[in-house]
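Enquirer: Quick one: sequence and predicted model below, then my questions.
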Amino acid sequence: MSSKHHKIRVGISIGDFNGIGPEIILKSLKDKSITDFFTPVIFGSGKLFTYQKNVFKLQTNFNYINSPKEAQGGKINMVNLIKENSNIEFGVPTEESTKLAIASLEAATEALLNQEIDVLVTAPINKDEMIKYGFAHAGHTGYFEEKAQKKAVMFMVTDELKVAVSTHHIPVSEVAQHITKEKIKKQVKQLVSTLKEDFCVEKPKIAVLGLNPHAGDGGVIGREEIEIIQPAIKELFDQGIMAFGPYPADSFFQPEKYKAYDAVLAMYHDQGLTPFKTIAYEEGVNYSAGLPFIRTSPDHGVAYDIAGKSLADQTSFSEAIFTAIKIFKNRSEYKDLTENKLRTKVSHITNGVDEDLPTGDE
């Protein structure tokens, strides 16, 4: 359904309820006018959220439903996955909180795949605890890749800074063996498509970072730049893709440098996410780019140390919601534009006129 014809249905998975997930969800939805902009659909527990809203002294009313199909516009909808009371132990992951985190994620994802919600925003999870109870992935990204049967790019975004990472949650000792020329080329091409379709960037410019200190110093501190990264960038550039680098990571994240590009491809997790989270602070959003559906999350974790203390800042979660909405609208408009362009092209050819050829009266 086009975003022009209905309020976007934003699915929300609750993460570990002994962390700050429910708190930032409640705070993000506390404005009574929020449902004028979108329709929230939380996959959780009415009793759990009623308890937590009382802890944080928030006046939030829910529309309790059994299925996302029953969600109503103008209301904060709660899909009741469990009807029993929850044993809340703020700051401590438990079997109960972990299993509900898994159930919430799975139910929300099923609704997303069935188009019962339009986008999904995921609250923070404890990956280690979830693996103990049968979750087979080292994070959200791998889980969504499996569901989509397609590789995603972990893309951290704000309006001014967008950083992707070539390798995700793997040990630093294994990073070099996971970097290949073909992988870099594919990821840069995916970033270009994402920037065009989801962020309305007409001619994206991508900066690629080196792997080694000083981008290898001409091979003195490693040869990955010479043998893998530089050749990948050259082939991309020869194909008309504006990819540049490899740049030394230690000096790249200065405003006059990173602002000259539409996105940055870092080689590994901390190389990209450490400067991103330092610069973006509370406004950063994690976006799983390259998938057929839209999923975002805040750029922080479960924060057990402040759970239950009403100290959690909801800014990143709110940004994740509105980023998902913006991407949904941008993607819908891009699809409409390209389909209209194709229909126009077919119509011209059918009428014996190729619009790419001069007609004689130009």
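Expert: Noted; the coordinates are in hand. Residues are numbered from 1 along each chain as shown.
Enquirer: Only C-alpha atoms from now on, for both contacts and neighbour counts.
Expert: OK.
Enquirer: Hmm, residue 332 and residue 3 touching each other?
Expert: Yes. Between residue 3 and residue 332 a contact is recorded at 6.9 Å, counting by CA atoms under 8 Å.
Enquirer: wait, what's in contact with residue 175?
Expert: 167, 267-268 (CA atoms under 8 Å, 6 or more residues apart in numbering).
Enquirer: Which one (most neighbours) among those residues?
Expert: Neighbour counts for the contacts of residue 175, by other CA atoms under 10 Å, peak at residue 267, which reaches 25 neighbours.
Enquirer: what's around the residue nearest to that one when sequence neighbours are not counted, how many residues?
Expert: What sits nearest to residue 267 in space, not counting adjacent residues and going by CA to CA, 6 or more residues apart in numbering, is residue 166, at 4.9 Å. Neighbours of residue 166 under the rule other CA under 10 Å: 22.
Enquirer: wait, doesn't residue 166 sit right on residue 152?
Expert: No. Residue 166 is beyond contact range of residue 152, at 10.1 Å (criterion: CA under 8 Å).
Enquirer: so what secondary structure elements neighbour the helix or strand hosting residue 236?
Expert: Using DSSP states H and E, residue 236 maps to helix 230-238. Helices and strands touching helix 230-238, by 3 or more CA pairs under 8 Å, 6 or more residues apart in numbering; DSSP states H and E, are helix 181-199, strand 242-247.
Enquirer: following the shortest one, which helix or strand comes up?
Expert: Put plainly, it is strand 242-247. That would be, after strand 242-247 and using DSSP H and E, helix 249-252.
Enquirer: returning to what we had before: compare the helices and strands packed on helix 230-238 and give me the one nearest residue 317.
Expert: If you check each of the helices and strands packed on helix 230-238 against residue 317 by CA to CA, helix 181-199 wins as the nearest, at 18.9 Å.
Enquirer: List the contacts of that closest one.
Expert: Contact partners of helix 181-199, identified using CA under 8 Å, 6+ apart, comprise 153, 166, 201-206, 228-229, 231-233, 236, 241, 243, 262-263, 265, 289-290, 327-328, 330-331, 334-335.
Enquirer: putting a second one here so we can go through both:
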Amino acid sequence: MKKDAQIVVGISVGDLNGIGSEIILKTFEDNRILDFCTPVIFASAKTMNFFKSHFKSGINFHNINNINQLAHGKVNVFNCWNEPVKIEFGKEDVKIGTYAIKSLKAATNALKNGEVDVLLTAPINKFNIQSKEFKFPGHTDFLAQELKGESLMFMITDDLRVGLLTDHVPVKDVVNHITEALITKKINTIHDSLVKDFKISKPKIAVLGINPHTGDNGVIGKEDDEVLRPTIKKIKEKGKLVFGPYAADSFFGSNNFKNFDAIIATYHDQGLIPFKTLSFGQGVNYTAGLTKVRTSPDHGTAYEIAGKGQADESSFKEALFAAIQIHKNRIEYEQLTQNALKKQQK
């Protein structure tokens, strides 16, 4: 039976040849974490015991084949496969990619079925996970299909939140993706997330421009004037505190970002370069807008240091804390909403 207020965290192991296993072990070696969440690692006992031995970890795993065997106060390992797996740290291996997907799919199914409360994903290799059965550029796109809602890649820390209009899109295709419909959908998603997930009642949102200097009145592109500005104006007229577009080159350096609860960048690197520069190691990748909570660290597989015991678990640990807090905030928001409806009905 599940303890009251004990949040069950499902964890996908990511690329077994990367640093995922190390940051998972280092995070849960702090037993205090088990006082307020119950982790379930979706992998196999054999694989996790290999990592335990390699990294000389003191964790004693509780191995389960059914979620009903879950033990609170323990680090649970849900067996997704039984065969031995050859681990070669730092090697890009398509076969290893299949185990990353087995873990992800099992953890996602448990999330959909309510068997775990939140999902925490260790880094994957976007190349070696590709197959006939899995054709997604990353976690976000897969989860957008599996879970209801409007997904948004939302990079977060305590002081900085950056969402993306377009995420894993080639730069040459970015402008073609940015439409009034997309802008409206993404701003609505980020606004709702700030209210429900972060307890900000009237969030202020900044939007970065598409072109350098937001187009310089059409000299460097017309998209900011013809698409972005009119859409922001319409959204503001409906009562949301949305501002911009702002020239991206000076927005972060001038500390203007501190005046807003969130910033929306128009494409991947425009948002993630400043985010990771300002917060690397403490940032969290959160998939906002879905019916379930999923977080991830703000880094990749780090093959160059895999297996060496050098990986920093800080971002993974922050992703764990963020998932737990967002889950609690959502429950509180739902309770407040239900109470408000009951009062209206009286």
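Expert: Received it, and whenever you're ready, just let me know what you need. For clarity, every value in this text was computed on a predicted model and none was experimentally measured.
Enquirer: what's the TM-score for these two chains?
Expert: For this chain pair, the superposition-based TM-score is 0.97 by TM-score structural alignment, normalised by the length of the second structure; 346 aligned residues with a CA RMSD of 1.5 Å.
Enquirer: returning to that earlier point: please identify which of the helices and strands packed on helix 230-238 of the first structure is closest to residue 212 of the first structure.
Expert: For those, the distance to residue 212 of the first structure is smallest for strand 242-247, at 9.9 Å, taking CA to CA.
Enquirer: how far apart are that closest one and its match in the second structure?
Expert: In the superposition with the second structure, the average deviation recorded for strand 242-247 of the first structure is 0.3 Å (mean CA distance after the TM-score superposition for the first structure).
Enquirer: That strand packs against which elements?
Expert: In terms of contacts (3+ CA pairs under 8 Å, 6+ apart), strand 242-247 of the first structure is packed against strand 205-209, helix 230-238.
Enquirer: Please work out which of the ones you listed is packed deepest.
Expert: Of all these, strand 205-209 has the most neighbours on average by mean count of other CA atoms under 10 Å, namely a mean of 25.
Enquirer: Could you tell me where it falls in the second structure?
Expert: Strand 205-209 of the first structure corresponds to residues 204-208 of the second structure when matched by TM-score structural alignment.
Enquirer: Would you mind getting the average deviation of the matching stretch from the first structure?
Expert: So stretch 204-208 of the second structure averages 0.3 Å relative to the first structure (mean CA distance after the TM-score superposition for the first structure).
Enquirer: go on, stretch 325-341 of the second structure?
Expert: Mean deviation for stretch 325-341 of the second structure: 0.3 Å (mean CA distance after the TM-score superposition for the first structure).
Enquirer: Contacts for that stretch next, please.
Expert: 117-118, 196-199, 293.
Enquirer: Could you save those residues as JSON lines and add columns showing distance to residue 36 of the second structure?
Expert: Compiled in JSON lines, those are given as follows (distance: CA to CA, whole Å):
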{"residue": "117", "distance to residue 36 of the second structure": "13"}
{"residue": "118", "distance to residue 36 of the second structure": "13"}
{"residue": "196", "distance to residue 36 of the second structure": "21"}
{"residue": "197", "distance to residue 36 of the second structure": "19"}
{"residue": "198", "distance to residue 36 of the second structure": "19"}
{"residue": "199", "distance to residue 36 of the second structure": "21"}
{"residue": "293", "distance to residue 36 of the second structure": "17"}
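Enquirer: Which two among the residues you listed are spaced furthest apart?
Expert: Greatest spacing in those, by CA to CA: 117 and 199 (19.4 Å).
Enquirer: For these two, indicate the residue with more neighbours.
Expert: It is residue 117, of residue 117 of the second structure and residue 199, that has more neighbours when counted by other CA under 10 Å, with 22 against 16.
Enquirer: isn't the more buried one right next to residue 5, touching?
Expert: No. Between residue 117 of the second structure and residue 5 there is no contact under CA under 8 Å: 10.7 Å.
Enquirer: quick one: buried residues of stretch 88-101 of the first structure?
Expert: By neighbour count on 16 or more other CA atoms under 10 Å, the buried set for stretch 88-101 of the first structure is 88, 90-91, 93-94, 97-101.
Enquirer: Looking at the residues you listed, which are in helices?
Expert: Judged by DSSP state H, the buried residues of stretch 88-101 of the first structure include 97-101 as members of helices.
Enquirer: Dump these to CSV, plus distance to residue 224 of the first structure.
Expert: As requested, those are exported to CSV (distance: CA to CA, whole Å):
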residue, distance to residue 224 of the first structure
97, 43
98, 40
99, 42
100, 43
101, 40
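Enquirer: Pick out whichever of those residues sits closest to residue 304 of the first structure.
Expert: Among those, and counting by CA to CA, the member closest to residue 304 of the first structure is residue 97, at 12.4 Å.
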